[in-house]
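[1] Here is the input, now give the coordinates:
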Amino acid sequence: MAEVTQRARPLSVGPLKASPPLGAALAMLGMDRSIPLLHGAQGCTAFAKVFLVQHFREPIPLQTTAMDQVSAVMGGDDPLQEALATLCGKTRPALIGVLTTALSETEGADVQRVIRRFRADHPEYDDVAIVPVATPDFTGDAEAGFTRAVTALIDTLVPVSDRAGASPRQVNVLAGQHLTPGDVEALRDVIEAFGLEAVILPDLSGSLDGHLAPARLAATTTGGTPVEALQRMGESALTLVIGDALAPAADRLRARTGVPDLRLDTLMGLAAVDELLVALSRLSGRPVPSRLRRERSRLQDAMLDSHFMLGAQRVAVAGEPDRVYALARLVQEMGGEVVAAVATRKAPILGRVPAAQVRVGDLEDLETLARQGRAGCLITNAHGVETARRLGIPLLRAGYPQHDRLGGFQRTWIGYAGTRQTLFDLANLQLESAGHQAVAPYRPLHDHPPAEAPEHGPATPPATGCPA
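    As a prediction, the model looks like this:
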């Protein structure tokens, strides 16, 4: 078990984490025809919108109740009521996620009561699902907010059922915040390769995969998991839970439906992907498809090709706990050393991170620990660019945000193919770094062209390809 330490400073220098409302908004964006509504000041929503737009380079449908100083003192019930009526009347979404912020939580907003009042006053909007989520900025991180949103979706939209297994070829997937849209799409492809159908909560691959929507500017998400699909989750034969952070949501889903679950902390690495495929093969009664067997052999070859570089690599990792664990474990499996792991919040999985030092902190902590551990590579989001520059080592961008690169949001990290590409990227960073000393190729004597004779004196004898 790794010892997890907390930073002693009462402030962050080089903040690493994003806020819980942003993480909850990300989960809501994985639902079809949905609108996340942040109950707070206008600036809270503006920051989250800019953050997500820079990362995905897509229009992000976020709305706000725009609380001001008057509503902060006198109460924010009326702005929330008006916002719900406006959204339902103008855009008619399938789902509105009401996410609290530090302002509304400090003011003491009773969101549940406002929603009940809205339902009583506007029965014509009963077809619009409204899901409240408590996500104060002052506790947790984006991963925690994402989990709270998924849990709230289950509580509100998944009915209590005793029909587990009624659809024997249906599989629920609770997809963690550390999975990219590319990861979710790859996971669905693997499940469907066994002849199974996946109900993914939430499905970012349908809404934030970088597609051109039919409308020039949509007021709601244009893809993702339909609200109606959550009604069928109680009939599935199995629930796949990807990421330890989703344990509370998994507990709630199992309690409401009785569907058994398989909890996987990571889908990076040979052993982790093997475990997933064995479970799907047993459930479907089908052998692992030849395509996936081929991908496995490619990963094995990549492990052989890259182990010379990665076996001696010293890496520092920073991000949300599930992401830190997945990346640190992959580095360890390849024989590398994780000299430092910095996480955004304290979580149970941090105790299993294979790192010399594990700390809950910020980018300054990452820089200090990486320097002490003589790290040769950093893995964190794009905010670590300056940290890597000061340390003079390369950076592999992972997580949110990646505002200085195109396509980072769609990259696939999981599965055999995703793991293979990650190994190649880490090895190439090592090869490109200034301090890497590659073994010079052997060149026999006859491969050297004869040296030209100088103007005066005998020609210099050619160098030999091996020591005397």
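
[2] Going by C-alpha atoms from here, please, whenever you check contacts or count neighbours.
    Will do.

[3] hey, where'd the strands end up in the protein?
    Remark: strands assigned in the chain by DSSP state E are 4-6, 34-39, 63-64, 95-100, 129-133, 167-175, 197-201, 236-242, 261-264, 314-319, 337-343, 358-360, 377-380, 395-397.

[4] Let's compare: structure for the following, please.
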Amino acid sequence: MAEIIKRNKPLAVNPLKVSQPVGAILAFLGISNSLPMLHGSQGCSAFAKVFFVRHFREPIPLQTTAMDQTTTVMGADDNVFKGLETVISKRQPALVGLPTTGLSETQGSDIQGLVKRFYQQQPQLADTPVVPVITPDYSGGLESGYALAVEAMIRYLVPDNATQVGQQPRQINVLASAMLTAADLEYLRDLIESFGLTPVILPDLSDSLDGHLVDVDFSPVTVGGTPVAAFKTLGQATHTLVVGHSLHKAADLLQQRTGVPDTRFSSLMGLKAMDQLVDTLHRISGQPVPARLERQRSQLQDAQLDTHFMLGFARIAIASDPDLLYSFTGLVREMGGEVVAAVAPHNAALLAEVDCQEVLIGDLEDLEQQAAASHAQLLISNAHAAETSRRLDLPLLRAGWPIYDRLGAQHRLWIGYSGSRNTLTELANLLLSEHHKHEIAPRTSIYARGETSCVT
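    Reported below is the predicted structural model:
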């Protein structure tokens, strides 16, 4: 059990946190033909859009209610009504996600009441679902905002009916945490299908933000993702897999609405976590474990043997959202490494279960100070930690969100037997490069360079 230490600084010196509205937008981007619309200023949406474009290297559909000085003081109800009418009439999305921001929450906007009034004023647009979600910037972070959006989608789109369980006996619902990349979700889909099951992933970023070319030159809504119609079928599944502790509230609501039993995983990194998932799929499907998975498992075991010389007793510092922090800590500890610094941008119940002495709720300055004081050998964090890595002269494994100084962030596979093997190998290689960097340079004899002296 880790001790949770809350920050006492009045400000974030080197911010680690990504705001809740960005997390909510990320969740809505995993829904097919959806359109997120931030209830806030134009600057809020512009800043978020820059983050998304730099991370995914893809066009991002995003709208805003464009609150200004006047509407912030006098009320921005009309902005919401006009914004919804415009985007639904012109863009014709299958769903509109409506997250709030710190500005609209401070202004006191009743976003859920506004949506009800909008449908009363515009009954002809009632066929397009609008999902409001309260996500102020000053609370939580990307992971909690993402989870709130998933919970809101279940609340507004999933029928309250617990009598259809098992009507689709091969269907498996998957609630996917914000820590999973598009490659992770694709791996998870292939894994479930290898047992003869049909996964419905919510939200499905592997289908919308995996980096693929489309036939149209421009799309004002998301291309790919979970269809809105799939929400009505969630109650017909035989089981639900929940990946990530942050989605437990959403999972509770889904189970209450549908009666579908679930199994929950806080991590899918490492041998133990993956064995639990494979055993669960084996029991649900009644199918034998595919030989391909047996081989991938043996490959991970071989990688563990190869890398334990470098990773055993390695001193590693990690800064990320709680779900990802828990996953990486578990992987490091499984290899005998030591997490000497653990920093999360916001508190969560899962942090108490992280396998280290303490978890600090703080920023990248806290990570830098703790890593230096604990003589860390390697850092794991997002791209914002690049300067921390440079100042400490330590290697950095870029993970989490955002990663804007490297290509292919969504193509990185972290989970499963294959992803765990790749991660262990990369960690070991980074430690090897760090070790060789500080070796004493070999002395070269003058005679090896062909220099001779002439005696007369």
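
[5] quick one on the thing from earlier: in a markdown table: the strands of structure 1, plus distance to T86 of structure 1 and mean neighbour count.
    Formatted as a markdown table, these follow (distance: least, CA to CA, whole Å; neighbours: other CA atoms under 10 Å):
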| stretch | distance to T86 of structure 1 | mean neighbour count |
| --- | --- | --- |
| strand 4-6 | 44 | 15 |
| strand 34-39 | 12 | 29 |
| strand 63-64 | 11 | 21 |
| strand 95-100 | 12 | 26 |
| strand 129-133 | 14 | 21 |
| strand 167-175 | 31 | 22 |
| strand 197-201 | 27 | 23 |
| strand 236-242 | 36 | 23 |
| strand 261-264 | 40 | 16 |
| strand 314-319 | 37 | 28 |
| strand 337-343 | 39 | 28 |
| strand 358-360 | 41 | 24 |
| strand 377-380 | 40 | 26 |
| strand 395-397 | 39 | 20 |
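
[6] Let's have the ones you listed in TSV, adding distance to T387 of structure 1.
    Shown next, in TSV, are these (distance: least, CA to CA, whole Å):
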stretch	distance to T387 of structure 1
strand 4-6	20
strand 34-39	32
strand 63-64	34
strand 95-100	33
strand 129-133	35
strand 167-175	30
strand 197-201	35
strand 236-242	30
strand 261-264	32
strand 314-319	11
strand 337-343	13
strand 358-360	17
strand 377-380	9
strand 395-397	9
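
[7] Nearest to P214 of structure 1, out of these?
    Closest to P214 of structure 1 of those is strand 34-39 (CA to CA; 16.4 Å).

[8] Return the residue of structure 1 aligned against Q276 of structure 2.
    Under the alignment (TM-score structural alignment), Q276 of structure 2 pairs with E275 of structure 1.

[9] and the closest residue to P159 of structure 2 other than its chain neighbours, how many neighbours does it have?
    Excluding its sequence neighbours, the residue lying closest to P159 of structure 2 (CA to CA, 6 or more residues apart in numbering) is K232, at 6.3 Å. Here the number of neighbours of K232 of structure 2 (other CA atoms under 10 Å) works out to 15.

[10] Spell out which residues sit in contact with K232 of structure 2, please.
    L157, V158, P159 (CA atoms under 8 Å, 6 or more residues apart in numbering).

[11] how many other residues sit next to the match of Q276 of structure 2?
    Neighbours of E275 of structure 1 (other CA under 10 Å): 13.

[12] Could you do the one 3 residues further on as well?
    V278 of structure 1 is flanked by 13 other residues according to other CA under 10 Å.

[13] Can you tell me the closest non-neighbouring residue to it?
    Using CA to CA, 6+ apart and skipping residues adjacent in sequence, the residue nearest V278 of structure 1 is V288, 7.8 Å away.

[14] Next, work out how far apart that neighbour and K49 of structure 1 are.
    For V288 of structure 1, the distance to K49 of structure 1 equals 42 Å [CA to CA, to the nearest Å].

[15] Next: L363 of structure 1.
    Going from L363 of structure 1 to K49 of structure 1 by CA to CA gives 23 Å.

[16] more neighbours, those two?
    With neighbours defined as other CA under 10 Å, L363 of structure 1 and K49 compare such that L363 has more, 24 against 19.

[17] is it true that the more buried one touches V385?
    No - if you go by CA atoms under 8 Å, L363 of structure 1 and V385 don't touch, sitting 10.3 Å apart.

[18] got the buried residues for stretch 293-312 of structure 2?
    Residues L293, Q296, R297, L300, A303, Q304, T307, H308, M310, L311, G312 are the ones in stretch 293-312 of structure 2 that count as buried (16 or more other CA atoms under 10 Å).

[19] Just want the most central residue of structure 1.
    Ranked by distance to the mean C-alpha position of structure 1 (CA atoms, centre = their mean), the top residue is H178 at 1.8 Å.

[20] How many neighbouring residues does the residue lying closest to it once chain neighbours are set aside have?
    Leaving aside its sequence neighbours, H178 of structure 1 sits nearest to R323 (CA to CA, 6+ apart; 5.6 Å). Neighbourhood size, R323 of structure 1 [other CA under 10 Å]: 24.
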